[in-house]
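>>> my questions are about this predicted structure, shown below with the sequence.
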Amino acid sequence: MPRPLRVAIVGSGPAGIYAADALLKSEVAADPGVSIDIFERMPAPFGLIRYGVAPDHPRIKGIITALHQVLDKPQIRLFGNVNYPTDVSLDDLRAFYDGVIFATGATADRDLKVPGFELDGSYGAADFVAWYDGHPDYPRTWPLEAEKVAVLGVGNVALDIARVLAKTADELLPTEIPPNVYEGLKANKALEVHVFGRRGPAQAKFSPMELRELDHSPNIEVIVDPEDIDYDEGSIATRRGNKQADMVAKTLENWAIRDVGDRPHKLFLHFFESPSEILGEDGKVVGLRTERTALDGTGNVKGTGEFKDWDVQAVYRAVGYLSDQLPKLPWDIDSGTVPDRGGRVIQESGEHLHSTYVTGWIRRGPVGLIGHTKGDANETVANLLDDYANGRLQTPASPAPEAVDAFLAERNVRFTTWDGWYSLDAAEKALGVPFGRERIKLVEREDMLRESGA
């Protein structure tokens, strides 16, 4: 009787779990069956959902419910707190599995190459998000001394950062934020938050719902300058062909024509302002210089030579995420992705790196919403299964599932399991009960390992 197809997935965020789901829904899952092991460097699963989504977005975090149902399947095992490549290498994985799928996402900040980006008070978005989401590998405190703050970028991450900076700590207290984050936000001095976009309202990458949510806080006054509402032929075409872009533009238009209210925290959305320099004094941020831009007819912009200095004491760069380079895999340094063809990892020679695949942001870069990774995973899995059907996968030397447990034990790797997640989940929920909160997230890795029974 043939053994099940053995697949390792590196990364337990949405991309990795969607790949597991696609494998379970395939014909191979019925005969001869599939056996999937998911490796995750954090003690807890869910990747971006746990450590990359703002805590006041329970609707998005609700995606965990669907991902949870996949991980509940008996064909899947979770190995948390296992780091690639220090705990397990590509060669190790090939010894145990027919195929390996990398779904490691993107967690670092893409550089913004303007003078002054290295100043004290110039921060990457990814670092700040990791702090307020309680990532165990990041500092427990965050400097929130600035009364006026700039956020560079017009995507949902920029909105998240602006909203967290502009809200009060008590507004965020009902969420899962850990005590150190609450105490940090209580000390936040920001009264003005300025969000800057290089292009116009039609080119903003906000989701309509996330944009509208900015205006729901009783403490945040959202302000748009009427002079920033401008469209050219390319912008009009974008609005006609993209319903979401049109909804975003309409929301911004409505805010631009209303009277400014008296809510205590001001959040300004600026368009047609391209950052040219972060201004410093004694090594610290004291301002931001932008160049005014103008539409060129195609929806793109050109500089006007008109510059303006903004009085801010901190700058958050939300200009995109970047994946970490994976050892033993080819790498495209410009895009920050693993070269692939339909999810098959492609070497410099143009040949497929046998039995090795990618999906999600490590494959195509940090673009699109969480749900977009599902189609990506389906394509990758379809090609893996095609290679399996045509005998192109390498046969592992030790395909028995227990061989993996023995290997990790021999390496003294303290790994967590899916049962361990249930224990950690219960512990975090129990912490929230006395305060009427759904959960309070544990931050210290050692605490997470203990509650998971690692």
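Looks like it arrived, so ask away.

>>> okay, CA-based contacts and neighbour counts for the rest of this
Will do.

>>> for Ser26, what are its contacts?
Under the criterion of C-alpha atoms under 8 Å, 6 or more residues apart in numbering, Ser26 has no contact partners.

>>> same check on Val100?
Going by C-alpha under 8 Å, 6+ apart, Val100 touches Val7, Ala8, Ile9, Val10, Leu93, Arg94, Ser355, Thr356, Tyr357.

>>> and if you look at Asn219?
By C-alpha under 8 Å, 6+ apart, Asn219 lies in contact with Ala166, Lys167, Thr168, Arg263, Pro264, His265.

>>> quick check: PyMOL command selecting the buried ones in those.
Listed next is the PyMOL selection for buried residues among the contacts of Asn219, using 16 or more other C-alpha atoms under 10 Å:
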select buried, resi 166+167+168+265
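
>>> can you list the contacts of Asn219 in JSON lines and add distance to Val345 and secondary structure?
Formatted as JSON lines, those follow (distance: C-alpha to C-alpha, whole Å; DSSP: H, G, I helix; E, B strand; the rest coil):
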{"residue": "Ala166", "distance to Val345": "43", "secondary structure": "helix"}
{"residue": "Lys167", "distance to Val345": "43", "secondary structure": "coil"}
{"residue": "Thr168", "distance to Val345": "46", "secondary structure": "coil"}
{"residue": "Arg263", "distance to Val345": "52", "secondary structure": "coil"}
{"residue": "Pro264", "distance to Val345": "52", "secondary structure": "coil"}
{"residue": "His265", "distance to Val345": "48", "secondary structure": "strand"}
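
>>> another one to put next to it:
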Amino acid sequence: MLRVAVVGSGPSGVYAAQTLVQQREVPGVRVDVLDRLPAPYGLVRYGVAPDHEKIKSLQGSLRTVLEDERIRFLGHVEVGGPLLSTGRLLELYHAVVYCVGAARDRLLGIPGEELAGVHSATEFVAWYSGHPDTAAEAFDLAGVGSAVVIGAGNVAVDVTRMLARGEPELAPTDMPQPALGVLAGSGVRSVAMVARRGPSQGKFTTKELRELGTLPGVGVRVDPAELALDPAYADPGAAAALPAVARRNLEVLRGWAEQDPDGTPRAITLRFYLRPVELLGGPGGRVSGVRFERTAPDGRGGVTGTGEYEDVEAQLVLRSVGYQGVPLPGLPFDPATATVPHAAGRVLRGGRVSVGEYVAGWIKRGPTGVIGTNRPCAKETASSLLQDAGALARRELPDDPLDALRAAGLEPVEWPGWLAIETAEAALGRSLGRGSVKIPDWTGLLTAAAADRPTG
């Protein structure tokens, strides 16, 4: 029997586990899926906007995999922490697949990022998604009238939409009650989503973009003059050469540029060809605005500064300019790419394959692609592991690694514990007159998980 640990229960980790147990070439594979959190599903639970029910429904297919009798979920297990090193983990399993994602956002690298009111979109998403590492009081929007979101990807669109939504649309979601209360009482009336390049180069999908135009009581503004700066906007030949999604995005933006959104209680403004150069401070050390430099196409797919500047008012600034992987103690790490060096998923140490260690997902390839991109990525890694199975399985292992984890002082949350959390979240929602509501703190999650254990 080949015993494998998969570290991370997001899509890449679950897809890796699924591939390993459903293949037929190597019989008897058993997989433990470990996660630092007591809840599974990774960014599907903690990174997908709560009003995106269709994407969140992917939890159902991930759940089916984790309920396979050949797979065991062990939450609340931190690998690389003081109780469990990567070396010790490899002693307990024939192979370890690290699927730990890219947990840190990129900085803008401009003056003023230390000001109050300046956050990463990653932190904002984690807060309204109920991630237990984010304090419930992390955001206070009562005194915020204007917000700026810097970025042009789907995450930027998500946080822009969440800032503009009202309580009636958010209450039916599983958003934690503290976050719902803050957003319901928000003073935000204007949100500007700003990109340094043109509309044809936006990284958002058309479906996400269109959603901004369907929000009740929200008008969308687009400056035709900024659209006209994009060479593909006015040139049918250049537009025809664009990918289909970019062409569709331009048509959506063109439609908004021709509308008059005045009179709506809230407004979203999409800005292009503006590069942030400084975050401006106001009273009490809080951000008061963003200074942008106007950019222009450089003819090579990039932009260049023009020396013209514009200040945009904001009491809240969210940067959404990409994710980065972070080093896991005990694993090699390439700071240039923020990934673990590998060959077809096999971890490389000093350029040589590290026997029994593998990677999949964002920590393998960088933060690229959509959720489905993780499936072929995980399959490649699992295929490499299965090719190595004969040599890996020769090593004798201790008995059930769960016993060793407990002996080390860890208290793993098994699948019944996760089901107990689900039950507690459903009960919390009923008590609030809502559907299931996430428990957003460590104490609450672990207390709920312990409900499946016998007393005494």
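Alright, I've got the coordinates. Here the structure is a predicted model, which means the values were calculated and not measured.

>>> picking up where we left off before, now intersect the contacts of Val100 of the first structure with the strands, please.
Val7, Ala8, Ile9, Val10, Ser355, Thr356, Tyr357 (DSSP state E).

>>> check these and tell me the two furthest apart.
Comparing all pairs in these by C-alpha to C-alpha, the longest separation belongs to Val10 and Ser355, at 13.6 Å.

>>> please say which of the two ends up with more neighbours.
Val10 (26 against 21; other C-alpha atoms under 10 Å).

>>> ok, the more buried one to Ala318 of the first structure distance?
Distance, Val10 of the first structure to Ala318 of the first structure, using C-alpha to C-alpha, to the nearest Å: 26 Å.

>>> switch the contacts of Val100 of the first structure over to a markdown table; also include distance to Ile236 of the first structure.
Below are the contacts of Val100 of the first structure laid out as a markdown table (distance: C-alpha to C-alpha, whole Å):
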| residue | distance to Ile236 of the first structure |
| --- | --- |
| Val7 | 47 |
| Ala8 | 46 |
| Ile9 | 43 |
| Val10 | 42 |
| Leu93 | 51 |
| Arg94 | 51 |
| Ser355 | 46 |
| Thr356 | 43 |
| Tyr357 | 40 |
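
>>> the equivalent of Val77 of the second structure over in the first structure: what's it in contact with?
Residue pairing (TM-score structural alignment): Val77 of the second structure is matched to Val82 of the first structure. Val82 of the first structure makes contact with Phe39, Glu40, Arg41, Met42, Val88, Val413, Arg414, Phe415, according to C-alpha under 8 Å, 6+ apart.

>>> equivalent analysis for Val118 of the second structure, please.
Val287, Leu316, Val317, Leu318, Arg319.

>>> at 6 Å instead, please
Val118 of the second structure sits next to Val317 when contact means C-alpha atoms under 6 Å, 6 or more residues apart in numbering.

>>> residue in the first structure matching it?
Using TM-score structural alignment, Val118 of the second structure lines up with Ser122 in the first structure.

>>> still on that earlier bit, tell me the one of the contacts of Val100 of the first structure nearest His216 of the first structure?
Among the contacts of Val100 of the first structure, Val10 lies closest to His216 of the first structure (C-alpha to C-alpha), at 38.2 Å.

>>> so that closest one touches Phe39, yeah?
Yes. With contacts counted by C-alpha atoms under 6 Å, Val10 of the first structure reaches Phe39, the gap being 4.8 Å.

>>> buried sites along whatever helix or strand Tyr422 of the first structure lives in?
Assigned by DSSP states H and E, Tyr422 of the first structure belongs to helix 418-432. Going by neighbour count (16+ other C-alpha under 10 Å), the buried part of helix 418-432 of the first structure is Trp418, Gly420, Trp421, Ser423, Leu424, Asp425, Ala427, Glu428, Lys429, Leu431, Gly432.

>>> give me the helices and strands touching the helix or strand following it, please.
Scanning forward in sequence from helix 418-432 of the first structure by DSSP H and E, the next helix or strand is helix 445-452. Other helices and strands packing on helix 445-452 of the first structure, by 3 or more C-alpha pairs under 6 Å, 6 or more residues apart in numbering; DSSP states H and E, are helix 418-432.

>>> thanks again, I'm all set now.
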